[in-house]
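Asker: Sequence first, then the predicted structure:
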Amino acid sequence: MLKDVDKVGDKHEVITVKNGFGRNYLLPRGLAIIGNASNMGRLNEMIRREEAQEAKKLDVYKEMAGKLAGQTLKIGAKAGTSGRIFGSITELSVKQQLLEQFGVEVERKKINLPEEAKELGTYTLTLKLHPQVTQEMQMEVVGE
């Protein structure tokens, strides 16, 4: 895989798909390449280059984690009288609130939401910014 595709696979992952899906969807759109020997060498080179770029960004990720340490993210949600929220809290809404409240831009796929965030209250949110940098922070879901 050259890019993340929802419900199919992540970037740089080697997957097996049906012939038609790969030939008619993934390959023409540049989302994947065929996993032969020469392409595997190309993929390994791409992985090595991107890991080097991520290593350069490590200080930026540590600074982000330091900025978010001890902070509480407030997210407004519509809720019923029992405190149960309508709909759900999504990674996109968390991403937008992180940008608005703290000025920190985090990719959606790096946000791990707690499964039990269905009611008003405080939950623990995990941000996996880098393989070496993981930051937990409090997320408070409040009624609008």
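Answerer: Cool, got the structure.

Asker: drop to CA atoms for contacts and neighbour counts, all remaining ones
Answerer: Fine.

Asker: Scan the chain for its longest helix.
Answerer: Secondary structure of the chain per DSSP state H: the longest helix is helix 37-56.

Asker: Second structure follows, compare the two:
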Amino acid sequence: MSKLILTNEVVGLGGAGDVVEVKDGYARNYLIPQGYAVAWTRGGAKQVEQIRAAREARAIHDRDEAVALKDSLEATKVRLTGKAGQGGRLFGSVKPADVAEAVAAAGLGSIDKRKVHITSPIKATGEHEATVRLHEDVVAVITLQVVAAK
């Protein structure tokens, strides 16, 4: 088992600044190469505090504010445009950063791209769903309307 410090939120494992123990292969082959974690060291306590402070600065502090943002996100469809070929197939796919930019462009507020989770790759036009973790216990489901760019 490897002891790691998470640098980003990993669904089902923890948030940035958390110290976790995972199997060696998961740490060596996925978490560390993707930049989601760093190896834990004795001097890592300072690093943990810096990561947690940065996470707190980005977080929505008030649960009521998160619920209000959730209601506004779920009430509207977020429109995304992308280059598409015949049949509505996109060149590439929709990424969490694209969703965060579209939400900001729609005037619904700013969300952290690291909090956006797309369950299955979005590679075609149409309506799709994505989830956003706004607060520890507030998760919004966003309806994405993907259209072809003209």
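Answerer: Done, it's in. Note that this is a predicted model, so its numbers are computed, not measured.

Asker: Superposed, what's their TM-score?
Answerer: Comparison of the two superposed chains (TM-score structural alignment, normalised by the length of the first structure) gives a TM-score of 0.67, and 126 aligned residues with a C-alpha RMSD of 3.8 Å.

Asker: circling back: how far off centre is the very next helix or strand once past the longest helix of the first structure?
Answerer: Once helix 37-56 of the first structure ends, the next helix or strand along the chain (criterion: DSSP states H and E) is helix 58-68. For helix 58-68 of the first structure, the separation from the chain centroid amounts to 16 Å (computed by C-alpha atoms, centre = their mean, to the nearest Å).

Asker: For Ala117 of the first structure, see how far away the most centrally placed residue in the first structure is.
Answerer: Centroid-nearest residue in the first structure, with C-alpha atoms, centre = their mean: Lys109, separated by 1.1 Å. Distance, Lys109 of the first structure to Ala117 of the first structure, using C-alpha to C-alpha, to the nearest Å: 18 Å.

Asker: Repeat that for Ala37 of the first structure.
Answerer: Distance from Ala37 of the first structure to Ala117 of the first structure, counting by C-alpha to C-alpha: 45 Å.

Asker: Look at the two and report which has more neighbours.
Answerer: Ala117 (20 against 9; other C-alpha atoms under 10 Å).

Asker: how about the more buried one, what's its match in the second structure?
Answerer: Matched by TM-score structural alignment, Ala117 of the first structure corresponds to Ile122 in the second structure.

Asker: Its match and Pro96 touch, don't they?
Answerer: No - with contacts counted by C-alpha atoms under 8 Å, Ile122 of the second structure stays clear of Pro96, the gap being 10.4 Å.

Asker: Tell me if the residue nearest to the centre of the first structure really is in a strand.
Answerer: No - looking at Lys109 of the first structure with DSSP: H, G, I helix; E, B strand; the rest coil, it is helix, so not inside a strand.

Asker: Next up, the contacts around the residue lying closest to it once chain neighbours are set aside.
Answerer: Among residues not flanking Lys109 of the first structure along the chain, Glu91 sits closest, at 7.8 Å (C-alpha to C-alpha, 6 or more residues apart in numbering). Contacts here follow C-alpha atoms under 8 Å, 6 or more residues apart in numbering; on that basis Glu91 of the first structure touches Arg108, Lys109, Ile111, Asn112, Leu113.

Asker: Against Ser93 of the first structure, how distant is the third one?
Answerer: It refers to Ile111 of the first structure. Distance from Ile111 of the first structure to Ser93 of the first structure, counting by C-alpha to C-alpha: 11 Å.

Asker: Between the two, point out the one with more neighbours.
Answerer: More neighbours surround Ile111 than the other of Ile111 of the first structure and Ser93, with 19 against 14 (other C-alpha under 10 Å).
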